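[1] have a look at this prediction, sequence included:
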Amino acid sequence: MGLTVTDRFLKYVTFDTKSSEETGTTPSTPGQRVFAEALVNELEALGLEDISIDEHSYVMATLPANTDSEETPVIGFIAHLDTSPDMSGKDVNPRIVSYQGGDIILNKEDNVVLSPAMFPELNDYVGQELIVTDGKTLLGADDKAGVAAIIGAMQYLKEHPEIKHGKIRIGFTPDEEIGQGADHFDVAKFGCQWGYTIDGGQIGELEFENFNAAGAKIIFKGLNVHPGYAKDKMVNASLLALDFASWLPSAQRPENTTGYEGFFHLTNMTGSVEEATLSYIVRDHDRNLFEQKKQLLQLLVDRMNGMHPESTRLEIRDQYYNMREVVEPQKHIIDIAFEAMTAVGVKPLVKPIRGGTDGARLSFMGLPCPNIFAGGLNFHGRYEFLPVKSLEKSMETIIKITELTAQKS
């Protein structure tokens, strides 16, 4: 017998794979390459085939079919190597606690406490084992839980040939957390009819709807003259930016939205009298509302230029789209995942992602790819935790999907 899925996860979080938006390389950090190479060695030891790692550290491998049916679709499972730049993933020091309710002291010295008062979802896991941080780093369940669940499932299928399945492909990508996980993904080489990213949160999550997304930058040009003699001459670019921000509807900010509601999120601002910039991310599940949001930005830019000619310009770039457009017409992909969860005792929670995944971009690259839970909660920070049972159920769901896919072909 090999490692348990929990053992694998605890091993994987020792790798520092925090990605970076600053380097301009793929992978963006060397630790991701180190982790990728370690996974290649593991996959070789497990006896998988067609194992590859390319110059960008994309890892792919095959578990061959053990059924004679040539009709069984080739399916894939994908997770990402990197952890969020939001917090350190170096020297992660996890521990397993048997949770009986109340507060969990993560770090007594720094008074870091994981409390149901702040995170009421803890109450759903009373009586379970939880993997928690030491309060100094994130945990890395996003997405090393997904990596562990996939490799754990492949190990289990190797050890249980009585479970019939078709050809299975697995893939691990760099730099998902900085929105670049699909940049160099070779869909043709992966060779699947559909796939699943194992990158969701709480147990049961099944997601095939995500935001349409764009990034926008509004640049304001001012006119700087001596403030003592500025009357009817000065144009303060920073004040133009403040006015512009106030024109956007406050009800459509992230802190005021939920569910299917989209938003304008001001992510960065810089400014002087001479020049100022506002950086936004624009999000909406509905494609028409998404386009309207982008149009509103242009209308407001035109309004500002009407008041201060040639002062303001908009740079906007679409980032990804709602995978529902691609996945929903092939509903059997969702139905199989739904049935698999139910079969292993998990209640499916079908809900929209208030964000994006590699699967969203891959879906528009020709690989329909909804997202399935890996089990972690409170991603990207020191309060992240992973219920052991949820991780195990993620692995069981993968196994059951492969079995059902073969049975239905």
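    Happy to help now that I have it. Not measured: the values here are computed from a predicted model. Residues are numbered from 1 along each chain as shown.
[2] for the rest of this, base every contact and every neighbour count on C-alpha atoms.
    Will do.
[3] quick one: residue 2 is in a strand?
    No - if the criterion is DSSP: H, G, I helix; E, B strand; the rest coil, then residue 2 is coil and not within a strand.
[4] what about it, how many neighbours?
    By the criterion of other CA atoms under 10 Å, residue 2 has 11 neighbours.
[5] here's the one I want to compare it with:
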Amino acid sequence: MNELVQRFLRYVTFDTQSNPADLGCPSTQGQMVFAEFLKQELIDMGLSNVSLDSNGYLMARLPSNVDYDVPAIGFIAHMDTAPDASGKDVKPQIIDDYQGGDIALGKGDEILSPIQYPELHKLHGHNLITTDGTTLLGADNKAGIAEILSAISELIANPDISHGDICVGFTPDEEIGRGANLFDVEKFGAKWAYTIDGGPVGELEFENFNATSADVICHGVNVHPGTAKGKMVNSMNIAAQFQMMMPADETPETTEGYEGFYHLKSAEMSVARSELGYIIRDFDREAQEQRKQFMVDKVAELNEKLEKGRVELILTDSYFNMKEQVEPFPHVIELAKQAMIACDVEPQIKPIRGGTDGARLSFMGLPCPNIFTGGYNFHGIHEFISIEGMEQAVKVIVTLAEKTALNYR
């Protein structure tokens, strides 16, 4: 446990928050600094084929220790943290043997409460790592990195555990949707892989949202308000009208499970021009197309009411549901389930209400489901992780490597 925790605590000191406004790769220099650190760690561990390219993609390989052919499998995690909350000067705190009740975060008034986060009721007796209430923690996804490398360390230290080639990949800019953009699947060399990027213990995910961004641009006319009658067209009023046309019961705060949504995530407003930034999500590809058409129809309806060209819509598909790419390879899921069961972890197969690098990679020819890290409340100051959950993730990775080798003996 100590090696795993110390590794994780080292990693969260690196400021690797990605930046959607920067079109470079990686989008922030801190990610490359962290990648260089990890590169040296991989070399020191004795892994082969260690490479870090100019875009921040880090890869390595643990060679097979068996004398028969086993398909190479991969484990992938991302180095960046989300732009939603600061990832600089992270000050984690360890709560030993949690016995319930509120957890004070740092020296301020912020608390982690089981009233707000009832999953804490299931973690009595666990050792938890939390934030100090001023930043996110970075378990998403530095816990995944720590768990992968701790598992690799265990495989190296125990050569009696059979395994084939194990490919390791760490990516930049996953949190801003670019983590797989420049990933070299052929160079990586795995037949299939797993992202270690999930939440609570047991999560095993191979379904994710189909994702589309929708930019609604409202064009107005600005003149002096004192002489505006019959001349001014306030684009903010048009934007407000459009938002009121969207289904109020199909938003993130009103949906769960397999339910899709429209989400207004940003707005830039002025009299002359206003832009609304939406994301559209649905698990079913046909239903996603219907959602996109709904927005097209509402724009047309508003333009007919106002004046042609006042409202403009730009739709951009981001990623698709990996299910259709993973299901043809059922053994990839079955091996993960077997590994969890062997580690006394009950597989919790559920859809990802979001996306991962694995979704894009699956469409690039690398089937890539997602496995838990043991973390909770990603992307915010209430993020925390269970040390016991992290340990179970390490065991599952090791067991998955072993079961894959034994399956092909």
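    Looks like it arrived, so ask away. Everything quoted here is computed from the prediction, not taken from an experiment.
[6] for residue 399 of the first structure, which residues are in contact?
    Taking CA atoms under 8 Å, 6 or more residues apart in numbering, we find residue 399 of the first structure in contact with 153-154, 156-157.
[7] considering those residues, which are maintained in the second structure?
    Of those, the ones still in contact in the second structure (both residues aligned by TM-score structural alignment, their matches' CA atoms under 8 Å) are 153-154, 156-157.
[8] for those, give me CSV that also has neighbour count and secondary structure.
    As requested, those are arranged in CSV below (neighbours: other CA atoms under 10 Å; DSSP: H, G, I helix; E, B strand; the rest coil):
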residue, neighbour count, secondary structure
153, 22, helix
154, 24, helix
156, 19, helix
157, 19, helix
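[9] and which of the residues you listed is nearest residue 372 of the first structure?
    Nearest to residue 372 of the first structure among these: residue 153, at 14.1 Å, using CA to CA.
[10] identify the residue nearest the equivalent of that closest one over in the second structure in space, chain neighbours excluded?
    With TM-score structural alignment as the criterion, residue 153 of the first structure lines up with residue 151 in the second structure. Nearest non-adjacent residue to residue 151 of the second structure, counting by CA to CA, 6 or more residues apart in numbering: residue 394, 5.2 Å away.
[11] go ahead and confirm the one you found touches residue 148.
    Yes - Residue 394 of the second structure lies in contact with residue 148 (CA atoms under 8 Å); the separation is 6.7 Å.
[12] in stretch 400-409 of the first structure, what's buried?
    Going by neighbour count (16 or more other CA atoms under 10 Å), the buried part of stretch 400-409 of the first structure is 400-406.
[13] how many neighbouring residues does the spatially closest residue to residue 30 of the first structure that is not a sequence neighbour have?
    Nearest residue to residue 30 of the first structure, sequence neighbours excluded (CA to CA, 6+ apart): residue 17, at 7.7 Å. Residues near residue 17 of the first structure, counting by other CA under 10 Å, number 30.
[14] kindly report the same for residue 24 of the first structure.
    Neighbour count of residue 24 of the first structure, defined by other CA under 10 Å: 9.
[15] same check on the one 10 residues further on?
    Other residues within reach of residue 34 of the first structure, judged by other CA under 10 Å, total 14.
[16] what about the helix or strand containing it, how far off from the second structure?
    Counting by DSSP states H and E, the element that carries residue 34 of the first structure is helix 30-46. When the second structure is superposed, helix 30-46 of the first structure averages 1.0 Å from its matched positions, counting by mean CA distance after the TM-score superposition for the first structure.
[17] and that helix, what's buried?
    Buried residues in helix 30-46 of the first structure, counting neighbours by 16+ other CA under 10 Å, are found at 31-33, 35-37, 39-40, 43, 46.
[18] try stretch 145-161 of the second structure
    Applying 16+ other CA under 10 Å to stretch 145-161 of the second structure flags 145-153, 155-156, 161 as buried.
[19] list the buried residues of stretch 230-240 of the first structure.
    By 16+ other CA under 10 Å, the buried positions in stretch 230-240 of the first structure come out as 234-240.
[20] got these as JSON lines, with distance to residue 88 of the first structure columns?
    Putting these into JSON lines (distance: CA to CA, whole Å) gives the following:
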{"residue": "234", "distance to residue 88 of the first structure": "44"}
{"residue": "235", "distance to residue 88 of the first structure": "42"}
{"residue": "236", "distance to residue 88 of the first structure": "38"}
{"residue": "237", "distance to residue 88 of the first structure": "36"}
{"residue": "238", "distance to residue 88 of the first structure": "33"}
{"residue": "239", "distance to residue 88 of the first structure": "36"}
{"residue": "240", "distance to residue 88 of the first structure": "36"}
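[21] can I get those residues in TSV including secondary structure?
    Output for these, formatted as TSV (three-state DSSP):
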residue	secondary structure
234	coil
235	strand
236	coil
237	helix
238	helix
239	helix
240	helix
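[22] got a list of what the residue nearest to residue 151 of the second structure touches?
    147-148, 150-151 are the contacts of residue 394 of the second structure under CA under 8 Å, 6+ apart.
[23] what does residue 51 of the second structure give?
    39, 58-60.
[24] from these, which is closest to residue 303 of the second structure?
    Nearest to residue 303 of the second structure among those: residue 58, at 48.5 Å, using CA to CA.
[25] number of residues surrounding the residue nearest to that closest one when sequence neighbours are not counted?
    Closest residue to residue 58 of the second structure apart from its sequence neighbours, by CA to CA, 6+ apart: residue 52 at 4.4 Å. Using other CA under 10 Å, residue 52 of the second structure has 18 other residues around it.
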